[in-house]
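> With the input below, show me the fold.
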Amino acid sequence: MPSLLITRPLPEKVVAAAEARFDVTLRSENTPLSKAEMTAALAEYDAVLPTLGDAFSADVYPDEVRCRILANFGVGFNHIDVAAARAAGLEVTNTPGAVTDATADIAMTLILMTCRRAGEGERMVRAGKWPGWNPTQLLGMHVSGKTLGVVGMGRIGKAIALRAQAGFGMRVVFHNRSKVAEAGVEAEQLERLEDVMAAADVVVLAVPATPQTHHLIDAAALSAMRPESYLVNIARGDIVDEAALIAALQKGEIAGAGLDVYEFEPKVPEALRAMENVTLLPHLGTSALEVREQMGLMAVDNLIAFFDGKPVPNPVCPPLGSDTI
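This is a model prediction of the structure:
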């Protein structure tokens, strides 16, 4: 029976499924693996089921690598140096699909909370500072009928666009690095990122974290937005130059922001925490029991297929043995 390290506590259903097929070691801590722990895991286990924060960089690999697969819990795998894993002969998988709807729901949550100033209102009530209803209190932006700009029209981007258009009658424009033949909704693909930033009342980021998307939203991109527009990030924190975002908010260059992820997570700058026009969530994108169970079971399915000698259902690109760049 192959040995498996699960790096964080997972839902009971997932652990039970893993234990049915593997000799499981379940780490009890909810913190990322240390460098020493990662090196030891690669030397001591046949497989590792890591997740966000477990930074499997090129310098953690021991001279003798026993591990044969990293079955990532999550769709994003920017914490794993895939090239280094490939060089060591490891397969790398992830869990796309299971996270799509839940992440899109959080995007809509952030859009509504930020544009309608719900976070401000909730804090006011909790602090005992609500003086009662009045006609000009906490006037926000009416979302219905506005223009949504989606940066990254993949599974999640399409799911957000569908919710925005079907539920709120929003016009959708988007930017994607390749041509999107079918967006799933009536939407206009714009060639330049700046055009989407300028056209949208709300910009939602739904691109993966890659070297190419690091600081994709920088000072120049933010300057293309209008003073009455909002930025929402449900992707990965380092897609946004956080210092540039803080500057844009402080200068009033954009109206507000809704964030579920942060550049140096879990560190959130005091400047962001102090702003009333910024909604801050603790990376809740997939935080629903059914979703986390689906993610975990998908990771286990990847592991089972691998050790049964079958193609894994969800290899990260490029698959093991491919020379695709």
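
> going forward, measure contacts and count neighbours with C-alpha atoms only.
Will do.

> Could I get the full set of helices for the stretch 1-150 of the chain?
In order along the chain, the stretch 1-150 of the chain carries the following helices (DSSP state H, counting those that start in this stretch): 12-19, 35-44, 82-87, 100-115, 118-126.

> repeat for the stretch 151-300 of the chain
Listed in chain order, the helices found in the stretch 151-300 of the chain under DSSP H, counting those that start in this stretch are 155-168, 193-199, 219-223, 242-250, 270-273, 289-307.

> Those into JSON lines, with extra columns for mean neighbour count and distance to P32?
What follows is those, written out as JSON lines (neighbours: other CA atoms under 10 Å; distance: least, CA to CA, whole Å):
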{"stretch": "helix 155-168", "mean neighbour count": "20", "distance to P32": "26"}
{"stretch": "helix 193-199", "mean neighbour count": "21", "distance to P32": "34"}
{"stretch": "helix 219-223", "mean neighbour count": "18", "distance to P32": "31"}
{"stretch": "helix 242-250", "mean neighbour count": "18", "distance to P32": "22"}
{"stretch": "helix 270-273", "mean neighbour count": "13", "distance to P32": "23"}
{"stretch": "helix 289-307", "mean neighbour count": "21", "distance to P32": "17"}
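
> I'd like the structure of this one too, to check against the first:
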Amino acid sequence: MKPKIYVTRKLPDVIISYLSNECEVRMWDKEDEPVPPEILAEEIEEVDGLLCLLTETIDERLLGKGRNLKVVSNMAVGYNNIDIQAAKSKGVQVTNTPGVLTETTADLTFGLLIATARRFEESINYVKEGKWKTWSPMGLTGQDIFGATLGIIGMGDIGEAVASRAKGFKMNVLYHNRKRKIAAEETLGAAYRELDDLLTESDFVVVLTPYTPQTHDLISYKELALMKPTSILINTSRGGIVNEEALYQALLEKKIYAAGLDVFEQEPVSLTHPLLQLPNVTALPHIGSASVTTRMKMAKLAAFNLLEALQHRTPPNLVVTV
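Have a look, this model is predicted:
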């Protein structure tokens, strides 16, 4: 008898066909709408495996309903949507999809940095709203990127990929990380700084650290107040790492120049969110890995991880082992 799995979002047919060769597949059939928690709770009762997204909260209560559940395959690098300790205690393996999205997310991060620094969103609206009447000497001026100092918080694979891109702009690269990355210092010319020093020296601060209890509100008002009034904050990691109330206040008080955000603490972000009311905030809908090629790689890897676990082999991307 084939193992039963549940897929929490509509995936491309090629992925479902791949899974169907080995499993009995049930799937939430809406691409742009998350599965309701009550339906997920019903589905998980009978399945051996779950392929989910960051939009699903896989907590202890839900895991407790999975009588036959053996593996949760998260189609993401992060896994803060899953109660890891509860999964381990219940003997459920957890996997993720690292590596395949590094370059795409680095592209998006650097693109958001450029868009925020040069005020792309404001300029696009300026044209579309018919406000472009003449050339103004200081109209819609932003901040230079070439030769500026970039501070990276979290020098993992994506951080190193962003640093590599920055070298093409002759940027001075600083970084803060739990551990020194000597190889990155040698190959990328990056210099280690304590967090406060990085914030003080950088023209651009890019947040790329994983979200953990230790990094929650890592960047709050005290940290933002250390930054230059001409500096720009970019967050393409997780929303909870930057305190949004503090960021709003710092932008209002012109403690920093602007912010580019691909992530928010609550997603999707509310249209009434204070940060969305500010002209110097460039906001994106969590699209760091959103290229066709990369999302397909993520889906294939999530499916592969799931099947390996169900076939009693060791998945290549284990977060929780049992």
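
> Got a TM-score for the pair?
Comparing the two superposed chains by TM-score structural alignment, normalised by the length of the second structure, the resulting TM-score equals 0.95, with 317 aligned residues with a CA RMSD of 1.4 Å.

> just to revisit the earlier point, mind checking the helices of the stretch 151-300 of the first structure for the one nearest to A107 of the first structure?
Closest to A107 of the first structure of the helices of the stretch 151-300 of the first structure is helix 155-168 (CA to CA; 6.9 Å).

> List the contacts of that closest one.
In this structure, residues lying in contact with helix 155-168 of the first structure by CA atoms under 8 Å, 6 or more residues apart in numbering are 97, 100-101, 103-105, 107-108, 143-145, 148, 150-151, 170-172, 183-185, 205-206.

> can we see that at 7 Å?
For helix 155-168 of the first structure, the surrounding residues in contact (CA atoms under 7 Å, 6 or more residues apart in numbering) are 100-101, 103-104, 107, 144-145, 150, 170-172, 183-185, 206.

> from those residues, which is closest to T286 of the first structure?
Within the set of the contacts of helix 155-168 of the first structure, T103 lies nearest T286 of the first structure; the separation is 5.7 Å, counting by CA to CA.

> Which residues are in contact with the aligned residue in the second structure for that closest one?
Residue mapping for T103 of the first structure onto the second structure gives T105, with TM-score structural alignment as the criterion. Contact analysis of T105 of the second structure by CA under 7 Å, 6+ apart lists 158, 288-289.

> one more time with 10 Å, if that's ok
Applying CA atoms under 10 Å, 6 or more residues apart in numbering, one finds that T105 of the second structure lies in contact with 111, 158-159, 161-162, 236-237, 287-291, 294.

> Same question for L69 of the second structure.
Here L69 of the second structure is in contact with 4-5, 44-50, 63, 87, 90-93, 310 (CA under 10 Å, 6+ apart).

> Among those, name the buried ones.
If you count burial by 16 or more other CA atoms under 10 Å, the buried members of the contacts of L69 of the second structure come out as 4-5, 44-50, 63, 87, 90, 92-93, 310.

> now the closest residue to I44 of the second structure other than its chain neighbours: how far from E22 of the second structure?
Once its chain neighbours are removed from consideration, I44 of the second structure has its nearest residue in G66; the separation is 5.2 Å (CA to CA, 6 or more residues apart in numbering). Using CA to CA, to the nearest Å, we find G66 of the second structure at a distance of 20 Å from E22 of the second structure.

> More neighbours: which of those two?
More neighbours surround G66 than the other of G66 of the second structure and E22, with 21 against 15 (other CA atoms under 10 Å).

> ok, the more buried one - contacts?
Residues in contact with G66 of the second structure, defined by CA under 10 Å, 6+ apart, are 41-50, 90, 92.

> Just give me the closest of the contacts of helix 155-168 of the first structure to D195 of the first structure.
Nearest to D195 of the first structure among the contacts of helix 155-168 of the first structure: V150, at 11.3 Å, using CA to CA.

> For the aligned partner of that closest one in the second structure, which residues are in contact?
Aligning on TM-score structural alignment places V150 of the first structure opposite I152 in the second structure. With contact taken as CA under 10 Å, 6+ apart, I152 of the second structure is in contact with 158-160, 162-163, 173-177, 190, 192-193, 195, 198-199, 202, 204-209, 234.

> Now which residue in the first structure aligns to E201 of the second structure?
Taking TM-score structural alignment for the superposition, E201 of the second structure sits opposite A199 in the first structure.

> how about the nearest residue to the spatially most central residue of the second structure, chain neighbours excluded?
Relative to the mean C-alpha position of the second structure, the nearest C-alpha, by CA atoms, centre = their mean, is the one of S237, at 3.9 Å. Take S237 of the second structure and drop its neighbours on the chain: the residue closest to it by CA to CA, 6+ apart is L208, 4.9 Å away.

> ok, back up a step: look up how far L53 of the second structure lies from the residue nearest to I44 of the second structure.
For G66 of the second structure, the distance to L53 of the second structure - CA to CA - is 17 Å.

> Nearest approach to E122 of the first structure belongs to which of the helices of the stretch 151-300 of the first structure?
helix 270-273 (15.0 Å).

> what helices or strands is the closest one leaning on?
Counting contacts by 3 or more CA pairs under 10 Å, 6 or more residues apart in numbering; DSSP states H and E, the secondary-structure elements packed against helix 270-273 of the first structure are helix 242-250, strand 278-280.

> quick one: that helix aligns where in the second structure?
Residue span in the second structure matched to helix 270-273 of the first structure, by TM-score structural alignment: 273-276.

> gap between that stretch and the chain center?
Taking CA atoms, centre = their mean, to the nearest Å, one finds stretch 273-276 of the second structure lying 19 Å from the centre of the chain it belongs to.

> and if you look at stretch 194-207 of the first structure?
17 Å.

> Any idea how far stretch 68-88 of the first structure is from the middle of the chain?
Taking the mean C-alpha point of stretch 68-88 of the first structure and that of its whole chain, the gap between them comes to 16 Å (CA atoms, centre = their mean).

> One more: stretch 275-285 of the first structure?
Between the mean C-alpha position of stretch 275-285 of the first structure and that of its chain there is a distance of 14 Å (CA atoms, centre = their mean).

> Check stretch 310-322 of the second structure too.
Counting by CA atoms, centre = their mean, stretch 310-322 of the second structure comes out at 23 Å from the chain centroid.

> got it, and stretch 263-282 of the second structure?
Offset of stretch 263-282 of the second structure from its chain centre (CA atoms, centre = their mean): 16 Å.
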